[in-house]
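Q: when you get a sec, could you give me coordinates for this:
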Amino acid sequence: MSLEDRAAIVTGASSGIGEATAHALASEGARVALAARSEDRLASIAADLETKHGVETLVVPTDVRDEDAVEALIETVVETFGGIDVLVNNAGLGRGGDVADLATADYRAMMDTNVDGVFFATRAALPHLQESDGNLIFVGSFAGQYPRPGNPVYAATKWWVRGFAHSVEAQAGPEGVGVTVVNPTEVRTEFGGDDGASFAERFEPGEVSEPEEIADAIVFAAGQEHSTVHEIDVYRRDKFEEW
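A: Purely as a prediction, here's the structure:
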């Protein structure tokens, strides 16, 4: 499927994988709605997309933890773009630490963002994706496939994302919706690692995946017209050396 003039939403679009995905979609001609909490950052990215790719953009400041805000996001995109062809559930939050030491506030922040936020966006967008035979894409994680002793709660949220996504795939597939889970390992972004340092701080270029590599996988899935790309794993090449 050509992405030319297709309407796409990217949550968590203000940096990292989300920002790279917005650029990758725009480079294929898609109209892109950018959702995150930082309006100034989104506005800057939107201006860059319009300059570099000549596409229509829409900035919708959104906290995915807020059910009403997510509903408003979907309504605004439909009113502006006329529908939705692609939703990228990218917004996520990680907090490290042993279970015995994890603050309740950190636990709830991860659950609210990685679980509730994904549910709210998916629920609101699904009817529109059914109308367009669109693609629903979830950014999962290596942590959603294998035990993550350094961050059990984050891992649990990503196991939930995979389970939810594939169950939605079984439910919505007959309605024409393609559903994909993209699972990165470490990606050089501002996202934090288990030791509190961001992956951009911990790794040099070439040591782990770059945001653009994950974005390429997302765009590949978003471009499917009749088939579903069930799951894509994007791992650094030495990842299994430690196993």
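Q: contacts and neighbour counts: CA atoms only from here.
A: OK.
Q: show me the strands in the chain, by range?
A: 7-11, 31-36, 57-61, 86-89, 135-139, 178-184, 231-234 (DSSP state E).
Q: by contact count, what packs against the second one?
A: Which is strand 31-36. strand 7-11, helix 16-27, helix 39-53, strand 57-61, helix 67-81 (3 or more C-alpha pairs under 8 Å, 6 or more residues apart in numbering; DSSP states H and E).
Q: quick one: the first one to chain centroid distance?
A: Spelled out, it's strand 7-11. How far strand 7-11 lies from its chain's middle: 9 Å, per C-alpha atoms, centre = their mean, to the nearest Å.
Q: how near is Val208 to Phe199?
A: 9 Å (C-alpha to C-alpha, to the nearest Å).
Q: just name the most buried of the helices and strands packed on strand 31-36.
A: For these, average neighbour numbers computed from mean count of other C-alpha atoms under 10 Å are highest in strand 7-11, which has a mean of 28.
Q: returning to that earlier point: who touches both of Val208 and Phe199?
A: Glu186, Val187, Arg188 (C-alpha atoms under 8 Å, 6 or more residues apart in numbering).
Q: for these, give me TSV that also has distance to Arg31 and neighbour count.
A: Below are the shared contacts of Val208 and Phe199 laid out as TSV (distance: C-alpha to C-alpha, whole Å; neighbours: other C-alpha atoms under 10 Å):
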residue	distance to Arg31	neighbour count
Glu186	28	25
Val187	25	26
Arg188	26	24
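Q: TSV for these, including distance to Val88?
A: TSV is the format used below for the shared contacts of Val208 and Phe199 (distance: C-alpha to C-alpha, whole Å):
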residue	distance to Val88
Glu186	19
Val187	17
Arg188	19
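Q: which one of the residues you listed is nearest to Ile218?
A: Distances from Ile218 to the shared contacts of Val208 and Phe199, taken as C-alpha to C-alpha, are shortest for Val187 (14.3 Å).
Q: apart from its chain neighbours, what residue comes closest to the closest one?
A: Closest residue in space to Val187, ignoring its immediate chain neighbours: Ser209 at 4.7 Å, by C-alpha to C-alpha, 6 or more residues apart in numbering.
Q: gap between that neighbour and Gly83?
A: On the measure of C-alpha to C-alpha, Ser209 and Gly83 end up 32 Å apart.
Q: how about Arg95?
A: Distance from Arg95 to Gly83, by C-alpha to C-alpha: 35 Å.
Q: if I pick the residue most central in space within the chain, what's in contact with it?
A: A centroid search over the chain (C-alpha atoms, centre = their mean) returns Asn90, at 1.5 Å, as the residue closest to the centre. Taking C-alpha under 8 Å, 6+ apart, we find Asn90 in contact with Val10, Thr11, Gly12, Ala13, Ile17, Gly18, Phe138, Val139.
Q: let's compare: structure for the following, please.
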Amino acid sequence: MSQTQSPSAPRLAGRTAIVTGGSRGIGAAVARRLAADGARVAVVYRSNSNEANAVVESIRKTGAEAIAVQADVADAASVNTMVTTVREAFGAIDILINNAGILEGQPVGEIDQTSFDAQFRTNAFSVILVTQAVLPHVPARGGHIVNVSSSLVYRPRAGLAVYAASKAAVDGLTHAFAVELGPRNITVNAVAPALTRTDMTAPIPDEVKDRMRESTPLGRLAEPEDIADAIAFLASDDARWVTGRTLKTDGGFI
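A: Predicted structure coming up:
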């Protein structure tokens, strides 16, 4: 699966990557990091076109290639159109980062089907849809898929049962897809971040953030770049012998 390159070539030179939820937070950091490693990057967004275009512009200023593509990752037709656009722009697709997600908090007595369906469709079913759409365009040498799970799978918090369950589904899909796609030299892994400083987590009360910080051996919260660096490893041939695993990118949260 390894591809011979000159010693000075970026490790993702010649590769194409799709990053869903790439307009902000962890997704934006991942898009920038993969581009810095030499990949051509498709920044997929649902509604934040200005933010997505800003990420693309920041990548292009470095001399790397990037495009912004709108898609609803929970809708099959929209996903297929997005993948076709990326294919036409960049050719074969080597890397898929399934990062798009939503979080809605509800105590157990208030969980409703609308919120349940929305979180499972966006957080879990989208992993299926986007992976299915990308697979026909992965080259014969193989590729890498990285899904974004959550530390809440392992340490759920009150009011976030459905979100944690949807991310547990992501873990299950990750490990099962790895078994199925291994013969095609496609690795499938996940990262499970704890609380990360993004606009999605900005509304969380400071006292909760303080407790998280105090429970982390490194004494701080994660930055999006911390998660992006781990994803970049799993998206490269440096991780060619790692598949079917979820990496806890939680700073040792205890």
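Q: what's the TM-score here?
A: Remark: TM-score between the superposed chains equals 0.89 [TM-score structural alignment, normalised by the length of structure 1]; 235 aligned residues with a C-alpha RMSD of 2.1 Å.
Q: neighbours around the residue nearest to Val187 of structure 1, how many?
A: If you count neighbours by other C-alpha atoms under 10 Å, Ser209 of structure 1 ends up with 20.
Q: corresponding residue for it in structure 2?
A: Matched across to structure 2, Ser209 of structure 1 falls on Ala222, judged by TM-score structural alignment.
Q: list the contacts of the equivalent of Leu96 of structure 2 over in structure 1.
A: By TM-score structural alignment, Leu96 of structure 2 lines up with Leu87 in structure 1. Counting by C-alpha under 8 Å, 6+ apart, Leu87 of structure 1 makes contact with Ala8, Ile9, Val10, Ala125, Asn135, Leu136, Ile137.
Q: let me know whether Ala52 of structure 2 touches Ala68 as I believe.
A: Yes: at 6.0 Å, Ala52 of structure 2 counts as touching Ala68 under the criterion of C-alpha atoms under 8 Å.
Q: so what sits against both of those two?
A: What both Ala52 of structure 2 and Ala68 touch, as defined by C-alpha under 8 Å, 6+ apart, is the set Val43, Val44, Tyr45.
Q: okay, buried residues for the longest helix seen in structure 1 please.
A: The residue-count maximum for a helix in structure 1 (DSSP state H) belongs to helix 152-172. Buried residues in helix 152-172 of structure 1, counted by 16 or more other C-alpha atoms under 10 Å: 152-162, 164-166, 168-169, 172.
Q: go on, stretch 119-135 of structure 2?
A: Quick answer for stretch 119-135 of structure 2 (16+ other C-alpha under 10 Å): 119-131, 133-135.
Q: roughly how far is it from the heart of the chain?
A: Relative to the centre of its chain, stretch 119-135 of structure 2 is centred 11 Å away, using C-alpha atoms, centre = their mean.
Q: what span of structure 1 is it aligned with?
A: Under the alignment (TM-score structural alignment), stretch 119-135 of structure 2 falls on residues 110-126 in structure 1.
Q: ends of stretch 191-208 of structure 1, what's the gap?
A: End-to-end distance for stretch 191-208 of structure 1: 13 Å, by C-alpha to C-alpha.
Q: where does stretch 22-34 of structure 1 end up in structure 2?
A: The aligned range for stretch 22-34 of structure 1 in structure 2 is 31-43, by TM-score structural alignment.
Q: what does the matching stretch rub up against?
A: 10-23, 28, 52, 55-56, 58-59, 62, 64-69, 86, 90, 225, 228-229, 232.
Q: and for stretch 69-86 of structure 1?
A: Here stretch 69-86 of structure 1 has contacts from 6-9, 31, 33, 35, 58, 60, 62-64, 120-121, 124-125, 128-129, 132-137, 222, using C-alpha under 8 Å, 6+ apart.
Q: can you do 6 Å?
A: With C-alpha atoms under 6 Å, 6 or more residues apart in numbering as the test, stretch 69-86 of structure 1 has contacts from Arg6, Ala7, Ala8, Thr62, Val64, Ala121, His128, Leu129, Ser132, Gly134, Asn135, Leu136.
Q: buried subset of those?
A: Counted by 16+ other C-alpha under 10 Å, those give Arg6, Ala7, Ala8, Thr62, Val64, Ala121, His128, Leu129, Ser132, Gly134, Asn135, Leu136 as buried.
Q: please report how far the residue in structure 1 sticking out farthest from the centre lies from Asn135 of structure 1.
A: Distance to the chain centre peaks in structure 1 at Ala100, reaching 29.1 Å (criterion: C-alpha atoms, centre = their mean). Between Ala100 of structure 1 and Asn135 of structure 1 the distance is 39 Å, computed by C-alpha to C-alpha.
Q: how about Asp98 of structure 1?
A: Distance from Asp98 of structure 1 to Asn135 of structure 1, by C-alpha to C-alpha: 36 Å.
Q: ok, now Thr189 of structure 1?
A: Taken as C-alpha to C-alpha, the span from Thr189 of structure 1 to Asn135 of structure 1 is 25 Å.
Q: do the same with Leu3 of structure 1
A: Distance from Leu3 of structure 1 to Asn135 of structure 1, by C-alpha to C-alpha: 11 Å.
Q: please apply the same query to Ala172 of structure 1.
A: 10 Å.
Q: count of neighbours near Asp37 of structure 2?
A: Asp37 of structure 2 has 18 neighbouring residues, counting by other C-alpha under 10 Å.
Q: cool, the one 5 residues further on as well?
A: Here the neighbour count serves as a burial measure; for Ala42 of structure 2 (other C-alpha under 10 Å) it reads 31.
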